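Enquirer: structural data only, the sequence is not supplied:
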C-alpha cells in the first residue's frame, strides 16, 4: 500500500482535524522511522494548543515547526499559526509569511508541494477532513513526484469539501477510512 522507500509523511486537515488526527497520530509508535509534518488550518493571532494536546496523547515527539529546524524521524511537526511551513532540500523546516492560499496560512498545498520537491517518491501525502480546496493541488504534486497519495473517505469526513476536491484533482489517490489511514501509516514503520 505504501512504498518501501517512504521517507516522510505530510498530512493536511482543516474542519474536524483534531478528531481525525487523534485517531491517527497516537497509533504511531515512539520509534516510528519517519518524520510526520502536519498542517492544520489555524486562526492567525492566537497561540496554537496543538503541540500541548498531541504531546499528551502521542508516543512520538511533538513540536511546532521553527525556521531552520532539522526534520527528524519519530517527530510530529505542526505548522505554527499564520506561517506556511515548507520543507527545504537539506531536510529542514522553512517558515514563510507569503500570501494565504484558500484564505489559509499555513497552507496544505505549500507544505505538500515543497515536501514533494524534497522527498520525491519518498513522500506519503494525506488529505483529511476540511471545508475548502487546500491540499488538492499539493496532492497532485506528491503524485507527480512519485509519492503515495491518500485521501480520507469523504463519507467519513467531518467536512467533505477538502477530501472531495483532492479526489477530483488526484484521481489515483487511495481512499481510506481514518482507521485504515492509521494502519497504512503504521505499516510503513514496520521493518
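Expert: Ah, there it is. Everything quoted here is computed from the prediction, not taken from an experiment.

Enquirer: could you use CA atoms for every contact and neighbour count after this?
Expert: Fine.

Enquirer: is residue 48 in contact with residue 78, as I believe?
Expert: No: at 9.5 Å, residue 48 does not count as touching residue 78 under the criterion of Cα atoms under 8 Å.

Enquirer: between these two, which one's more packed in?
Expert: residue 78 (23 against 16; other Cα atoms under 10 Å).

Enquirer: okay but that one is in contact with residue 51, surely?
Expert: Yes: using Cα under 8 Å, residue 78 is in contact with residue 51, at 7.3 Å.

Enquirer: just the helices from this protein, written as ranges.
Expert: 17-21, 50-55, 108-119, 136-144, 161-169, 178-188 (DSSP state H).

Enquirer: closest one to residue 38 among those?
Expert: helix 108-119 (8.3 Å; Cα to Cα).

Enquirer: can you spell out which helices and strands pack onto that closest one?
Expert: strand 8-13, strand 36-40, strand 84-87, strand 123-127, helix 136-144 (3 or more Cα pairs under 8 Å, 6 or more residues apart in numbering; DSSP states H and E).

Enquirer: hey, which of those is tucked in deepest?
Expert: Of the helices and strands packed on helix 108-119, the one with the most neighbours on average (mean count of other Cα atoms under 10 Å) is strand 123-127, at a mean of 29.

Enquirer: chain center to it: distance?
Expert: 6 Å (Cα atoms, centre = their mean, to the nearest Å).

Enquirer: contacts for that strand?
Expert: 2, 6-13, 112, 115-116, 135-136, 139, 142, 147-152, 162-163, 166 (Cα atoms under 8 Å, 6 or more residues apart in numbering).

Enquirer: go on, stretch 46-59?
Expert: Taking Cα under 8 Å, 6+ apart as the rule, stretch 46-59 contacts 22, 25-30, 42, 61-64, 78, 80-81.

Enquirer: what do you get if the cut-off is 6 Å, keeping everything else the same?
Expert: Under the contact criterion Cα atoms under 6 Å, 6 or more residues apart in numbering, stretch 46-59 has outside partners 26, 29, 30, 62, 63.

Enquirer: take the one below as the second:
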C-alpha cells in the first residue's frame, strides 16, 4: 500500500458511506507507551482537524492519570473518554483503565467494561475495528511501542475499510512486538521513527480535509 493511500479516498463515494465525517486518529500502545504517546502528541497543533483517541494497556485498578500526564505535553484538549462523548476535531480522548473504547455509528464513544480475561485491556483490536467501520478512509491507526500483538486484527480492519496505518520503527520502540505484529499484516503504509510520527499525522489529516 502506498503512503497515505487511504486518505486519498476521502471525499469520494467510498468515504461518504461512513458515519464519521472528519479524520480520526487512534494512537495505540502498551509497554513503554506513556513516553511514546507524549512525544507524538507534543508537536500536534491545538487546531488539528481530527479527533484523537488514545488506548494504552493498563491494569483496571491503575490510578488513571494518563490524561493528566498527556495534557501537560500537548496543546490539544485532553480528557478521559466518557460513554456517549461526541467526537470532535482538536480533542484527545483517553481510554480509562478498566474499559474498552468503541466508536459508534452515531460518531460517539461507547465504553464497555473490561473483565479479568483477554482481550488486552483496553483492547486496541476492538477500538480499531469499530474505527474502521465508522470512519473508513478517514481513519488513521498509529501503532506504538508495546508487547504482544493487540491491534493486529484491528489494523487489518482499518486497511480493509480504506484507512491508513502507521507503525513505530524498531530502533525507537522500547518494545517492538506490537508494531512488528502490525507490520506483519503488510497493511502498514509507513514505518517511522517516533519523532517523525507527528509530522505524518499532520500530513494525513491535512490531506484528508483537503488542506494540503
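Expert: Great, that's in hand. Computed from a predicted model, the values in this text were never measured in an experiment.

Enquirer: one step back: need the helices and strands packed on helix 108-119 of the first structure in CSV (columns: distance to residue 71 of the first structure).
Expert: Below are these laid out as CSV (distance: least, Cα to Cα, whole Å):
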stretch, distance to residue 71 of the first structure
strand 8-13, 9
strand 36-40, 9
strand 84-87, 8
strand 123-127, 13
helix 136-144, 18
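
Enquirer: out of the ones you listed, nearest to residue 175 of the first structure?
Expert: The nearest among these, by Cα to Cα, is strand 123-127 at 9.8 Å.

Enquirer: so who does the corresponding residue of the first structure for residue 191 of the second structure touch?
Expert: By TM-score structural alignment, residue 191 of the second structure lines up with residue 175 in the first structure. Residue 175 of the first structure makes contact with 151, 152, 153, according to Cα under 6 Å, 6+ apart.

Enquirer: okay, those residues in a markdown table with neighbour count next?
Expert: Below are the contacts of residue 175 of the first structure laid out as a markdown table (neighbours: other Cα atoms under 10 Å):
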| residue | neighbour count |
| --- | --- |
| 151 | 29 |
| 152 | 28 |
| 153 | 20 |
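
Enquirer: can you list which of those carry over to the second structure?
Expert: Retained in the second structure (both residues aligned by TM-score structural alignment, their matches' Cα atoms under 6 Å) from the contacts of residue 175 of the first structure: 151, 152, 153.

Enquirer: where in the first structure does stretch 147-167 of the second structure align, residue-wise?
Expert: By TM-score structural alignment, stretch 147-167 of the second structure lines up with residues 131-151 in the first structure.

Enquirer: for residue 129 of the first structure, what are its contacts?
Expert: Taking Cα under 6 Å, 6+ apart, one finds 13, 16, 157, 158, 159 in contact with residue 129 of the first structure.

Enquirer: how about 8 Å then?
Expert: 13-17, 20, 152, 154, 157-163.

Enquirer: which of those are retained in the second structure?
Expert: Counting by both residues aligned by TM-score structural alignment, their matches' Cα atoms under 8 Å, the second structure reproduces these contacts from the contacts of residue 129 of the first structure: 13-17, 20, 152, 157-163.

Enquirer: what's the first-to-last distance across stretch 15-31 of the second structure?
Expert: Criterion Cα to Cα, to the nearest Å; first-to-last residue distance in stretch 15-31 of the second structure is 34 Å.

Enquirer: on that earlier part again, any idea which of the helices of the first structure gets closest to residue 69 of the first structure?
Expert: From those, taking Cα to Cα, the stretch that ends up closest is helix 108-119, at 14.7 Å.

Enquirer: which bit of the second structure covers that closest one?
Expert: Going by TM-score structural alignment, helix 108-119 of the first structure sits over residues 124-135 in the second structure.

Enquirer: that stretch vs the first structure, average offset?
Expert: With mean Cα distance after the TM-score superposition for the first structure, stretch 124-135 of the second structure departs from the first structure by a mean of 0.5 Å once superposed.

Enquirer: what's that stretch in contact with?
Expert: For stretch 124-135 of the second structure, using Cα under 8 Å, 6+ apart, the contacting residues are 15, 18-24, 26, 28, 55, 100-105, 107, 139, 141, 150-155, 157-161, 163.

Enquirer: cool, and stretch 99-107 of the first structure?
Expert: 39-42, 44, 79-85, 97, 109, 132-135.

Enquirer: list the buried residues for it?
Expert: Within stretch 99-107 of the first structure, the residues scored as buried using 16 or more other Cα atoms under 10 Å are 101, 104, 105, 106, 107.

Enquirer: for residue 61 of the second structure, grab the count of nearby residues.
Expert: There are 8 residues near residue 61 of the second structure, going by other Cα under 10 Å.

Enquirer: what does it align to in the first structure?
Expert: Structural alignment (TM-score structural alignment) places residue 61 of the second structure against residue 45 in the first structure.
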